[in-house]
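Enquirer: how would this look folded up:
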Amino acid sequence: MYAFNFAPVFAAMDQLLVGAWMTVKLSAAAMAIGLVVSVVCALAKTSGPRPLRWLVDAYVEAIRNTPFLVQIFFLYFGLPTIGVRLDPNSAALLALVVNFGAYGTEIIRAGIESIHRGQIEAGTALGLSRLQVFRYVVMKPALRTVYPALTSQFIYLMLTSSVVSVISATDLAAAGNDLQSKTFASFEVYLVVTGIYLALAVGFSAIFAAIERAVFTYPLSR
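Expert: The predicted structure is shown next:
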């Protein structure tokens, strides 16, 4: 019978926590930058010139219909052939941003298109500038509509980030792989790693729920 031994895993818990922190940093940075990419691309799809809409469509379709692992390999192993070399963590961040941006574009586009045209015309009639109309009449209600989908996408992104360990990015999965190679305690190591990912997902879900209650539960006119 197999004798479970968690002692070496707990002894190296600091290594796993450093990896978990890197996972959080990579995911948070990817979401922040990817959200900007998503908003810009969504605006291009909804109100940009036709060539720009085609370009964004091509980007979204290419990312949504190819494996994330292949995207990472392309950025890390493919780009050096044209002189662009990225370290593992930078390549991981870029891959996460590109991936989140594509999915986020469609989420935010749906939110923008959910705003009735009459509301935009009413904002213009009240003397609001185009920027004010976009900020208060379009973007804020749209974000409230798509907020649950965006936060779910972030959780999915954070969990998917475990794939970046294949290019030696120093995330939680990579820390677990390294620890397993030293201790050969596969079951114990990956059980603890699974528990950490679960704790991160549940923790961020709670944080996002609190933000939703604080930011999006009052009237938009406030």
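
Enquirer: okay, CA-based contacts and neighbour counts for the rest of this
Expert: Will do.

Enquirer: how about the strands of this structure, start to end?
Expert: In the chain, no strands are defined using DSSP state E.

Enquirer: Now do the helices in it.
Expert: In the chain, helices defined by DSSP state H lie at 7-11, 13-47, 50-64, 68-73, 88-113, 117-125, 130-132, 140-160, 172-183, 186-215, listed in chain order.

Enquirer: For the comparison step, fold the sequence that follows:
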Amino acid sequence: MTYQFDFTALLPYWRDFAEGVWLTLQLSAWSTLFGFIGGTLCAIARADGAPWLRRLVGGYVEVIRNTPLLVQIFLIYFGIAVLGIHLSANLAAVVALVVNITAYTCEIMRAGIESVHKAQIEAADCLGLSRWQTYRHVILRPAVERVYPALTSQYVLLMLASSITSQISAEELTAVTGRIQSDTFRSFETYIVTALLYLLLSFVVRGAFWAFGMLIFPRKRRLGTSL
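Expert: Next comes the predicted model:
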């Protein structure tokens, strides 16, 4: 083997790597936030909505979960443009990721909602709580706590899947990597650095979710559990 590694060629591009990492985190954060809100509302609709609404949300979930994310990104980025609505690459990336992760969050949250014992819901009804108050005070908090590890794993996968948005020129880490390797011709070194950065991002995101879980779920602090 005569190949000579030369990572020094990448040093002038550290700022580009940093910008790619920052945009990856931004895409992931916004997609996680809106995906969780949308997924929770969809889960409530599937669990407690009108029959037509349950069928509509169920159809949406099946379509999204059984088509590739890349195809969804292309449909949103290029399809909306055909209708005369032009989105920037970054905005289209967020929209596509939200549409995708909402479907997965819906099924995870639906499992959490269905895990809440019926007696607790009946007790809330006896206390005269409205349906919204029952969901807010009785159902959602324990539901989220029970599926929190699954949500965390799904959102870490979302962060990694954001690399696909490089196909529509969103300047996240993978897109930056492609540009750097074409400039330096050090493909092996460039992608090694990128793999290590994604590994670091995964640990950072998991750590952030662990800290957030410890903050909002006091029982986890008492038991000393992580995710």
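
Enquirer: List just the one of the helices of the first structure that sits closest to residue 1 of the first structure.
Expert: Proximity to residue 1 of the first structure (CA to CA) singles out helix 186-215 among these, at 13.8 Å.

Enquirer: what about that closest one, how far off from the second structure?
Expert: Mean deviation of helix 186-215 of the first structure relative to the second structure after superposition (mean CA distance after the TM-score superposition for the first structure): 1.1 Å.

Enquirer: What residues in the second structure pair up with that helix?
Expert: Alignment note (TM-score structural alignment): helix 186-215 of the first structure is matched to residues 187-216 of the second structure.

Enquirer: Ok, stretch 141-156 of the first structure next?
Expert: Aligned by TM-score structural alignment, stretch 141-156 of the first structure falls on residues 142-157 of the second structure.

Enquirer: now for residue 20 of the second structure: what does it line up with in the first structure?
Expert: Alignment note (TM-score structural alignment): residue 20 of the second structure maps to residue 19 of the first structure.

Enquirer: make that residue 71 of the second structure, sorry
Expert: Under the alignment (TM-score structural alignment), residue 71 of the second structure maps onto residue 70 of the first structure.

Enquirer: Now do that match against residue 64 of the first structure, distance only.
Expert: Distance check for residue 70 of the first structure against residue 64 of the first structure: by CA to CA, to the nearest Å, it reads 12 Å.

Enquirer: What of residue 203 of the first structure?
Expert: Distance from residue 203 of the first structure to residue 64 of the first structure, by CA to CA: 27 Å.

Enquirer: now swap in residue 101 of the first structure and tell me
Expert: From residue 101 of the first structure to residue 64 of the first structure the distance is 10 Å (CA to CA).

Enquirer: Same drill for the two, tell me which one is more crowded.
Expert: Neighbour totals were compared for residue 101 of the first structure and residue 64, and residue 101 leads with 28 against 14 (other CA atoms under 10 Å).

Enquirer: Go ahead and confirm residue 75 of the first structure touches residue 95.
Expert: Yes: contact criterion CA atoms under 8 Å: residue 75 of the first structure and residue 95 qualify, at 7.1 Å.

Enquirer: who's more crowded, the two?
Expert: residue 95 (25 against 19).

Enquirer: Who are the contact partners of that one?
Expert: Counting by CA atoms under 8 Å, 6 or more residues apart in numbering, residue 95 of the first structure touches 68, 71, 72, 75.

Enquirer: Going by distance to residue 138 of the first structure, which of these wins?
Expert: Taking CA to CA as the measure, residue 138 of the first structure lies nearest residue 68 of those, at 31.4 Å.

Enquirer: The nearest residue to that closest one once chain neighbours are set aside: what's it in contact with?
Expert: Once flanking residues are discounted, residue 68 of the first structure sits nearest to residue 99: 7.4 Å by CA to CA, 6 or more residues apart in numbering. Counting by CA under 8 Å, 6+ apart, residue 99 of the first structure makes contact with 63, 64, 68.

Enquirer: before we move on, back to that, buried ones in the match of stretch 141-156 of the first structure?
Expert: 142-149, 151-152, 154-156 (16 or more other CA atoms under 10 Å).

Enquirer: Against the first structure, what's the mean shift for that stretch, could you check?
Expert: Mean deviation of stretch 142-157 of the second structure relative to the first structure after superposition (mean CA distance after the TM-score superposition for the first structure): 0.5 Å.

Enquirer: these two touch, right, residue 146 of the first structure and residue 108?
Expert: Yes: counting by CA under 8 Å, residue 108 is a contact partner of residue 146 of the first structure at 6.6 Å.
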